[in-house]
Structure formats: C-alpha cells, structure tokens
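K.L.:
Curious how this folds, go ahead:
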Amino acid sequence: MSAFLIVLILVLASFNGLVKTFSINKYLGTSNWNSNSSFVAVLSTTPLAVLILQGDPKRLVFLTIDEKTYLATGNPNEPIATISSLINKSYGGGLTRLLSLAFRADIENYVIFKNDQKINKEEVTKWFKNYSSLAAPFMTLTGRIGDDIKDTNITRIDQLRLWWQLKNVRVNQLELIDLSQYQEDVVYKNDQKVLGVDNLVLHKVISQYLENENVTKENLKIKVINASGIAGVGQLAADFAASVGVNIVKIETAPNLVDQTFIQTSAKNKYTVRYLANIFKCDIKSSSSSDEEVSLVIGNDFASKYF
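P.N.:
Presented below is the predicted three-dimensional model:
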C-alpha cells in the first residue's frame, strides 16, 4: 500500500469524528510553507537549536548554539550580550526574532518544549524516527504527537507536509552541527574579551541550507529600498533575501518613508517575487516598467519588528 493511500485512509478515519465539531480548515490551520523551500524552526532545546529541512540536497540539519555565546544585539546601549540574557525560552516569538537577527535570515517557526530538552545525536535520531514513521500523520491529526511540546506555531497542515518530506530522508542524511566551532574572541565592556560568534559567519553558515533552487534559477535582479527611516534596516532585509539565493544588486535609502513593506515590479508572477512577498508578508504592486526590475521597499512594519 502506498504512503499516500495510508495517509488518505488515516485522514478520512480521523476526520470522520473530528468534522462533527471542527471545520477541516480550522483544524488543520493555514500553511505557512510552500514545501519547495527549506523549512526552518527554532527549538527550545539545550543547547538552543535551529532545525532545517532542505530539499536539494535532501538533508535534515540541526544547528546548535550555546546560550553562553555572545551575539551582536543591534542595541547601541548593549551592542553584544549572551543569548541567555536576551531570551525567554518559553516565548516562541522572542526566540524567532533573536535568531533571525543572529543569522540575518527569516526564521518564523518555533517549538517550545515543556521540560528542558537536551539535544544530541541520539535524541535527534529518535525524533527523526518518530516524526517520519507511518504512524506520525495519524498521531498529528489526533493531537497525540508531541506530548513533550508546550507550544508551537507549526500548523497541523505543515506538520503533515513535513512528514511527507521527512519520510524520504535517511538517517545518514541527518546533520548535527555545533556552531561553537565558529566562536572567537570579541571585545566586551572595559576591553574584556569574551567568546562570541559573528553574525556574518552565522549568516554564511545558514545560507547554504536555505538556498532555494527556484530562486537561483530565475536570478532576478532585486533592488532593496529602505523606506523605514532607520539605518541598517535595508541591509538586514537584503540579507534575509540573499540567504535564500536572491540576487541583490543594490541597496538604497528612500527620501519618503512608508509604513508597510511592498514589492513593485512588472514581473508579478515570477516565483522569486511571490516568494519574497511571503517572506516579508507584503503586497505586490504593479510597475509600468517594461523590464523585470524588482524593487523591495522596506517599511516601518519590518523595521519595528527587528529594531
């Protein structure tokens, strides 16, 4: 029996009882992942981890980072600080914001565990086997998978999509990467040296797992325009886009400020344009230009989220 047929049977069996009290859409939730790009999530493990499921090459990666590591904060009053001093591990939104800034890449999903969850090769292998098993879809639909999870913003529909991809991953395609290997001495207060990791190094590491083949094939030229009025916002947005393979050709500062980020182009149907709109949660506006020039105009909404 094919895996698809098994899932279909499980779905129908589960929904037979569930649809009496829930609508299917409400129960499954809205998908935030197109399955073509890498899936990324922060895990509140010890040490903290970023999970990445990449399609090509196919692999499941866990990037771990010690909470005693110093990172650049973007705050002029305290330019660097330890991860542990900056986060509350029980707050998913705070975790995704911090690590998005640290890696200079878009990280929106999170998983918060009920108890302190250690992460090592043995645990990673166990999680993989549980979540890629044929029983996983049924467990997801009935709410019985992830009993150790306190909170997550990963919807059931995306959990099912994850399973569909995970079942084709092999154990030897699991990678557990300790980012402490990139630590170096950085100057702290009173010329004191502490161990930290440069954000540009983290960006370079994560980008190799986020690159989207559909984006690199189109190779559209993207111009980023900082219309937020805050210095550094344009570069952060450009780094978010570049991490998935977008070709950034210019970063400009606009004289007039805007509240909402938007994309302006005549190539509204291009994959890269639609993908960027999903990353920045913004509208796509038509341009009268005859070429495929794409302008990503960054507004105060993006700036206020990260600065």
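K.L.:
Every contact and neighbour count from this point should use C-alpha atoms.
P.N.:
Fine.
K.L.:
where do the helices sit along the stretch 101-250 of the chain?
P.N.:
121-131, 136-141, 156-166, 199-210, 213-218, 233-242 (DSSP state H, counting those that start in this stretch).
K.L.:
Compare the ones you listed and give me the one nearest Asn34.
P.N.:
Closest approach to Asn34 among the helices of the stretch 101-250 of the chain (CA to CA): helix 156-166, 9.0 Å.
K.L.:
Name all residues that make contact with Leu18.
P.N.:
Not one residue lies near Leu18 by CA atoms under 8 Å, 6 or more residues apart in numbering.
K.L.:
quick one: it and Ala237, what's the gap?
P.N.:
According to CA to CA, to the nearest Å, Leu18 and Ala237 sit 42 Å apart.
K.L.:
so what's the residue nearest the centre of the chain up against?
P.N.:
The centre of the chain sits closest to Ile107, judged by CA atoms, centre = their mean, with a distance of 2.7 Å. Contact analysis of Ile107 by CA under 8 Å, 6+ apart lists Val40, Ala41, Val42, Thr96, Arg97, Leu99, Ser100.
K.L.:
Now the second one, please; I'll put the structures next to each other:
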Amino acid sequence: MRERLLFSKKPRFPLKIIILVLITVIILLVAYQLVSRAKWDGISRFTIVFQSISNSESGENELVIFSIEPRQHRAVYIVVPVELQLNVPYGYKTYLASQVYKLGKLDNMRGGGKLIMKSFESTFGIAFNGYFIALNNFPIKPVNTLEELINLKRTNFSFSGILNYLKPSLDLASNFDTNISLQERFMLWNAIRKIRVDQIKFIDLNETLVLKKTVLPDGVVVKELIPDFLDLIVKDDFYDSIIRADNTAIEVVNATDQEKLASQFSKILEHLGGNVVLKTSATNFEEQACPIYITNKSLSNSALISRLQRDYGCKLVADVIDIDQADVKIVLGKKFIE
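P.N.:
Purely as a prediction, here's the structure:
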C-alpha cells in the first residue's frame, strides 16, 4: 500500500515559485533592453521627430521636432505642417511630410521611421537622434499650441505623471514605432521633467516667415521651407555645447557622385556646433560610409567623434595624419548615402 502511494505522488512546482521565475525573467528582459540599446548619454544634445498618424476618417496627422540639451537646461519644440514638402533621401526626391512614413513602410531596407527622420535631417539641416511614431490610438500625441504643451508637460513629465508617460511604452498592445530605447525614453522623460516650461522654446512654423506656399501641377497646395529664413530663428537651438566649446576645425570631403553632399552635411555639423572650415570633393570614390582622419590622438575621445561614430556609423582611421587647414577630416563615402 505504501509503495503504491509513493508512486502515485506527482512532483509539481509550487505556484509561488513559478510566478517568481516569471517575474525574474521579465525583469531580466527589461534590464537587458535598458542596458543594451542605450546610445544617448542623457546629457548631450538629443533631437527627435515625433509624429502622430491615425487611420481614422479624420486622417489625423501631426508632426513636431523636439530637441533638448539637458546639461544646458534648454529645449526647442517646433510644430511642422504636414503639408510641408520634405527632401527625401535615397533617391526619393520630394514628398509631403504626411506621406513619408507610409512611403518608408514600403522600403524594407530603411523602414518608415528612419526615412522620416533622415528626410527631416536632409530638409532642415539638423542632426537627428531618433524618431517616435504614435500610431492609431496611442494616448500621447504631438500638440500644436503652447498651452497644450504646458498641459502635456504637467500631465506626463512629473513624478505623479510618470506612469502616464511610461505605461503606453511598456504596454505590448500599444501601437507605436521608435528607435529610441526604453532607457533613452526614461532619460528623456527625466530631462524634460527637470526643465521649466519657459526653458522650452516653442515655434509653430505656420506662424513664421520660413514657409512659402507652392501650387503643384495637379493643383495641390504645399508648403516649402526657406532655409535661410529658418537659420535666422533656429541658428542657436540645435547645437551641442561641448562640440561648440571644443571648436575643432573640420574638413568635409564628398567622395561620392552625389552633388552638394559635403555642403549638406557641413550644415548639419554647423547646426550641431561644429566648426567646418573646408568643404571639398575627392578625386576618387570612397566605398565606406565615412572614415574619420584626425591630426591628434586626443581628438579620438572628443564629443564630435563620438557623435559621428554613434549616429552615422563613421569609423576612426587609426593612423594620425597631417591635415593642412583642419583638425578632423570626414570623408563621405558611398555607404553614407545608401
């Protein structure tokens, strides 16, 4: 009888142990995402494009540029009209801002988020770190007025509002697309929490003189950016204070068959605070994305070099070379425009 009872017992794990194991696994997965994907340090210049896209009949579609430098306690929030014509790279030419993300969804190499981010970079001449696309029914959306921005900050960017901000990002059912890691989103929340509303410069491009209306051949009215006018109102809103303070002399070399590439990237570097002293074209094409040459090994750890490596995939050439007029030479190659 005893022998039968011994064999009839079925080994089983207590429910508490199973729950504990599941919680541990979830914590480890979240911790892995926090540690492994963060590229931003939380204090340098961080710029994103934030778009809301709805599939409803109203066709809600909002766009903003948000940029912050936590170490300087300053930020800029720019409302962008969806009927703005963007210069879309990779051979796409110009498209309405409202259509670029959808266009990118058909591009398996780049995707919608990267295409809208790079289109903003190309059009505005500003370095972008990331994108956040709030799709159908996502609770947090871009706002279009200063009053709405004040309310958004009060509601979501305080200790009492942290769950309003983070919960949608943690909810697997939420509908969004981003290349910003969970840790970076938390650091962004904390940086916005720490600044006052009066330290956020609010700009609605519709209320400025930087746009001009153009009628396309099919009768559609679009808006185009006037770059020189834009520079007048945002010249000092996107620089990184450390890169500007370093004042490193930069030479940008176009080693591709794409015209004006050196000038376009120089503008991005200048908005970031870089000191571009020379723009040239190479006699031979470069296959890699953007090799970096320096005149002094101490420059290898500079904020500028770190930014180029992190955001553009540039690689530092080991040998120190002599450069006539600059401290750093950036060679833009074929993979830079692919």
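K.L.:
about what we covered before: need the helices of the stretch 101-250 of structure 1 in TSV with mean neighbour count and distance to Leu48 of structure 1, can you?
P.N.:
Formatted as TSV, the helices of the stretch 101-250 of structure 1 follow (neighbours: other CA atoms under 10 Å; distance: least, CA to CA, whole Å):
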stretch	mean neighbour count	distance to Leu48 of structure 1
helix 121-131	14	13
helix 136-141	20	24
helix 156-166	19	21
helix 199-210	18	14
helix 213-218	15	28
helix 233-242	23	21
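K.L.:
among the ones you listed, which is nearest Ser85 of structure 1?
P.N.:
Closest of the helices of the stretch 101-250 of structure 1 to Ser85 of structure 1 is helix 199-210, at 17.2 Å (criterion: CA to CA).
K.L.:
Have a look at how far, on average, the closest one is from structure 2.
P.N.:
Following superposition, helix 199-210 of structure 1 is found to deviate from structure 2 by 3.7 Å on average (mean CA distance after the TM-score superposition for structure 1).
K.L.:
what's next to that helix, contact-wise?
P.N.:
For helix 199-210 of structure 1, the surrounding residues in contact (CA under 8 Å, 6+ apart) are 37-38, 52, 54, 71-72, 102-105, 182, 239, 242-245.
K.L.:
Restricted to buried residues, select those residues in ChimeraX.
P.N.:
This is how ChimeraX selects the buried members of those, with burial counted by 16 or more other CA atoms under 10 Å:
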select :37,38,52,54,71,72,102,103,104,105,239,242,243,244,245
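K.L.:
ok so, going back, in JSON lines: the helices of the stretch 101-250 of structure 1, plus distance to Arg59 of structure 1.
P.N.:
As requested, the helices of the stretch 101-250 of structure 1 are exported to JSON lines (distance: least, CA to CA, whole Å):
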{"stretch": "helix 121-131", "distance to Arg59 of structure 1": "11"}
{"stretch": "helix 136-141", "distance to Arg59 of structure 1": "19"}
{"stretch": "helix 156-166", "distance to Arg59 of structure 1": "9"}
{"stretch": "helix 199-210", "distance to Arg59 of structure 1": "9"}
{"stretch": "helix 213-218", "distance to Arg59 of structure 1": "15"}
{"stretch": "helix 233-242", "distance to Arg59 of structure 1": "21"}
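K.L.:
Can you say which of those helices is nearest to Leu174 of structure 1?
P.N.:
Of all the helices of the stretch 101-250 of structure 1, it is helix 121-131 that lies closest to Leu174 of structure 1, at 7.8 Å by CA to CA.
K.L.:
Would you tell me what helix or strand Thr24 of structure 2 is located in?
P.N.:
Secondary structure assignment for Thr24 of structure 2, by DSSP states H and E: helix 15-36.
K.L.:
hang on, Val100 of structure 2 packs against Lys118?
P.N.:
No - between Val100 of structure 2 and Lys118 there is no contact under CA atoms under 8 Å: 10.2 Å.
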